[in-house]
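Undergrad: with the sequence up front, the predicted model follows.
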Amino acid sequence: MMPEKFEFERDKGFMKAHTHWLNRERLKVYSGLILALFLIYSAGSVYYSKNLVNTSGVPLGIDFITFWGASHLALTGHAQDAYNSSLLFKAQQLAVPASKIPYLWFYPPSFYLVVLPLALLPYLAAYLTFMLSTLGGYLLVLRRIVRGRAAMWCLAGFSGLWMNFYDGQNGFLTAAIAGAALLGVDRRPVLAGLFIGLLAIKPHLAMLFPVALLAIGAWRTLITAAVTAITFTVIGTATFGTAVLKAFLASLGYARLFMENTPPLWDKMPSVFAFLRMFGMPVAWAYAVHCVVAMAAVIAVWHVWRHCQNRNLRNAALMTATFLVSPYVFYYDLAWLAFPIAWLALDGLRNGWQRGEREVLVAAWLLPLLMIPIAGFLKLQIGPLVLCSLLWITYRRATKAAMTGDTASDACEDQFETVQ
């Protein structure tokens, strides 16, 4: 693979370098512009809000109101009521009385253990505590992969970070758990299994971990993950009662119907299923095609983990393919993409680039921001297109790495500072 970072010409014994359009200075400029855009939007949202509700009637923090409401119900001994939309809405109005829109709760008992203390604080304080603490974990894990000013500028302007922060969601938490698990698979298999098991709070995002672990025969990690997930769920059920587990299981059918038949949701869902439903494909056929793409993603992850020793590419493949396997993913979950973008950028800087790869990384970097407005204007969900492209370049790199025996370390590197 010939690096595109530099196209060399020999002239009187000198090597002349022609840089790609995406150089270090432009990375900083583009990141700074996006960061400024989000900061201005944030300031405007707060300034024009009234009683913690913005001009559209949406509470600040949006989905976080669900976490606060569920916490309040659990603290008052009515955890199972969170699965009842009318009862949950009453609890949400205790947090933000001006809120007029109900938000739903479909989480397992294990996630109650995470959100339980939130309602001990007023809504805004609870929101900031939850978001800043999970953001801290997210950044801590990312710092294990990349450092340097250029990398931090890219992260500061990453739309997935800001969209999750605005939405008050758990994307930082799940991404940090998944990233920490992947960083520990080789050297700390039991700890990695513990982290994977903690994804029981959002189990559909953990579906590819067993595939990867079976591919490399990581039995200690797999067994630890299974035991942790079961234990975590049992503790949640024992703490809040079997009625919570029953209510959660009963809610899954409603969540499925809600996803299948609510067009406004599809703008926000970067899944193949949502892509096809926006084109008017019947539910059964949309599921069928989604399953075909999901199986292809599963096979790609199996192949990469089975044959490639490059941990950066293994990890990037798993975290990217996760969004092609589950039909129930949302824009705030795309906070995960910071990890595959970082791993692929490091591999590109180390081994050179192929044509179009950096453009795919830029598209993935902007996807959480642009996905919803593009879907609204064009009635086209671009999420699967970008994610398939990202998985393809990862798979292509992993295939070459398997042939050459490349075993890049997943340790932190400052290679972003070498971008010309």
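TA: Happy to help now that I have it. Numbers count the residues shown, from 1 in each chain.

Undergrad: contacts, neighbours, all on C-alpha from now
TA: Noted.

Undergrad: the residue nearest to Trp219 when sequence neighbours are not counted: what's it in contact with?
TA: Sequence neighbours aside, Leu213 is the residue nearest to Trp219 in space, at 7.1 Å (criterion: C-alpha to C-alpha, 6 or more residues apart in numbering). Taking C-alpha atoms under 8 Å, 6 or more residues apart in numbering as the definition of contact, the neighbours of Leu213 are Trp219, Thr221, Leu222.

Undergrad: surely the second one touches Ala192?
TA: Yes - here Thr221 reaches Ala192: they are 6.3 Å apart, a contact under C-alpha atoms under 8 Å.

Undergrad: need the residues touching each of these two.
TA: Residues within reach of Thr221 and of Ala192 at once, by C-alpha under 8 Å, 6+ apart, are Val185.

Undergrad: how far does stretch 327-343 stretch from start to finish?
TA: Counting by C-alpha to C-alpha, to the nearest Å, you get 25 Å between the two ends of stretch 327-343.

Undergrad: report the buried residues of it.
TA: By neighbour count on 16 or more other C-alpha atoms under 10 Å, the buried set for stretch 327-343 is 327-343.

Undergrad: for Phe130, what is the enclosing helix or strand?
TA: With elements taken from DSSP states H and E, the one containing Phe130 is helix 123-142.

Undergrad: with Asn164 instead?
TA: When elements are assigned from DSSP H and E, Asn164 belongs to helix 159-167.

Undergrad: one more structure, for comparison:
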Amino acid sequence: MKPSWWDSALRDATWLDRARAMRYSIVLLLVAVAFALSALIVHGRGGMSGPDPFNNDFVSFWSASRLALDGTPELAYVPKAHGAVERLAYGEAAIPYYAFFYPPVFLMICLPLALLPLGASCWLWLLATAAPYLAALWRLLPPSIGWRRVLCFTFPAIGLNAAYGQNGYLSAAVMAAGLMLLRERPLVAGLAFGCLVFKPQLAILLPLALAAGGYWRTFFVTAATAALLMLVSLALFGWQTWEAFFANSALAQRVLTDDLVSSWKMASVYAGVKLLGGGAGLAASAQAIAAAVAAGFVVRVARARPDPLDLGAVLVAATLLTTPFVLVYDLTLLAIPLALLIRSGSTTGFRPYEKIAILAGCVAPMLMLPAGEYLHLPLAPPVVAIVYAVLVRRGLQPAPLSESRPAPLRFLEPRADRGATAAGAV
């Protein structure tokens, strides 16, 4: 029986073969390069103020570092003082205020940034954080795919994070490292997961997934690592900095309720409802329902004890549906479940709607900003939900993935194993 149009175009996406995927990846790469060049051209003609080409969020990190290096880290959480340093960095230009909502643990990461001028520091930050992120994607994508090098660089959220000068590379790299280490090195995985305390909204479901899956050693090491990092930041910056951080949380709440950050720049269910015209109450209710459903299926998948990477893919997608405070650059995380879907499908065969979900997930970050700003259409939440649905199905009905798991991180392997691997390669 001849397959229907629906089956061939959407259900099985038979047209989306490796050759087309390669061509589409190249197109995405060219779009990213064109965006970067246009930004540089606009900057060169005076269309953007300041020493960096994108006039972006990074100035918040740099200014927090400047205040900390001057011995007043608590002022990073005082908008008037923090904003004054931002304006000074741009030569007293009239720029918007870029708030610093991160806990003092992240301030430890930012501490050396102001040792360099703003522009140089921004580029070094992006290069230093992009390297582990791209390395993680390299390992997650299957070695059998010759065009994986292109895929690593063409996911649109990579360019968006660079344009904002944000920390999406870092958070995604830390999450990916923990997931890849979860089976073979559960204690080291806990060390990686604990570092997510610098951006706790992205670890909101992590304790639930680890507990439901029985990864108790990882669970306790994660908690201990997070607590240790907070204590180190307390010793380094003092309690007054933590007090200022908590006092500044009211402003962070207003970002959501009062649209201090435009809803079209955000990728959460909460922001999506507001973009469609819903009020704060309706948005909060929709977000709560999405979070409850996402958390419930994370528990179900964890209890089914699939491959840890299958669980990790579900966890990452569920997190993007659970937290209300997720912006476009946080979609760097979405590359993790998409890469794992490609890996699983390439090894065990793609299941219905998985190819089309991968395509939607790859394209959505590129289209969500214009669709949100000009059409008031929230693309990210429904696309993430589609990806999440196919991941849950795969997690509850796992196929053997022994051949599809990434190779262990070699620097963590015992010396004898490394020697055996090298000998075998010869």
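TA: Yep, that arrived. Computed from a predicted model, the values in this text were never measured in an experiment.

Undergrad: quick revisit: where does the helix holding Asn164 of the first structure end up in the second structure?
TA: Across the second structure, the stretch matching helix 159-167 of the first structure (TM-score structural alignment) is residues 156-164.

Undergrad: average distance between that stretch and the first structure?
TA: After superposition onto the first structure, the mean distance of stretch 156-164 of the second structure to its aligned counterpart is 0.8 Å, using mean C-alpha distance after the TM-score superposition for the first structure.

Undergrad: what lies in contact with that stretch?
TA: Judged by C-alpha under 8 Å, 6+ apart, the contacts made with stretch 156-164 of the second structure from elsewhere in the structure are 28, 32, 36, 54-58, 126, 167-169, 328-332, 362-363, 365-366.

Undergrad: quick one on the thing from earlier: the helix or strand just after the helix holding Asn164 of the first structure vs the second structure, average distance?
TA: Going down the chain from helix 159-167 of the first structure, the next helix or strand is helix 171-184, by DSSP H and E. Mean deviation of helix 171-184 of the first structure relative to the second structure after superposition (mean C-alpha distance after the TM-score superposition for the first structure): 0.6 Å.

Undergrad: which of the contacts of Leu213 of the first structure are buried?
TA: Buried positions within the contacts of Leu213 of the first structure, assessed by neighbour count (16+ other C-alpha under 10 Å), are Thr221, Leu222.

Undergrad: any idea how far the match of helix 159-167 of the first structure is from the middle of the chain?
TA: Remark: stretch 156-164 of the second structure is offset 11 Å from the chain centroid, using C-alpha atoms, centre = their mean, to the nearest Å.

Undergrad: likewise for stretch 182-189 of the second structure?
TA: Relative to where its chain is centred, stretch 182-189 of the second structure has its mean C-alpha point 21 Å off (C-alpha atoms, centre = their mean).

Undergrad: Pro132 of the second structure maps to what in the first structure?
TA: Under TM-score structural alignment, Pro132 of the second structure pairs with Gly137 in the first structure.

Undergrad: what's the closest non-adjacent residue to Pro337 of the second structure?
TA: With C-alpha to C-alpha, 6+ apart as the criterion, Pro337 of the second structure has its nearest non-adjacent residue at 4.4 Å, and that residue is Ala313.

Undergrad: identify the residue of the first structure aligned to the one you found.
TA: Under the alignment defined by TM-score structural alignment, Ala313 of the second structure corresponds to Ala316 in the first structure.

Undergrad: in which helix or strand would I find that match?
TA: Assigning secondary structure by DSSP H and E places Ala316 of the first structure in helix 311-325.

Undergrad: likewise for Ala371 of the second structure?
TA: Counting by DSSP H and E, the element that carries Ala371 of the second structure is helix 354-375.

Undergrad: how much does that helix stray from the first structure?
TA: Its matched residues in the first structure lie on average 1.3 Å from helix 354-375 of the second structure after superposition (mean C-alpha distance after the TM-score superposition for the first structure).

Undergrad: read off where that helix ends up in the first structure.
TA: The alignment of helix 354-375 of the second structure onto the first structure (TM-score structural alignment) spans residues 357-378.

Undergrad: mean shift between the helix holding Ala316 of the first structure and the second structure?
TA: Averaged out, helix 311-325 of the first structure is 1.2 Å away (mean C-alpha distance after the TM-score superposition for the first structure).

Undergrad: give me the helices and strands touching that helix, please.
TA: The helices and strands touching helix 311-325 of the first structure, judged by 3 or more C-alpha pairs under 8 Å, 6 or more residues apart in numbering; DSSP states H and E, are helix 283-307, helix 338-351, helix 383-404.

Undergrad: okay, those in TSV with distance to Ala274 of the first structure next?
TA: As requested, those are arranged in TSV below (distance: least, C-alpha to C-alpha, whole Å):
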stretch	distance to Ala274 of the first structure
helix 283-307	8
helix 338-351	23
helix 383-404	9
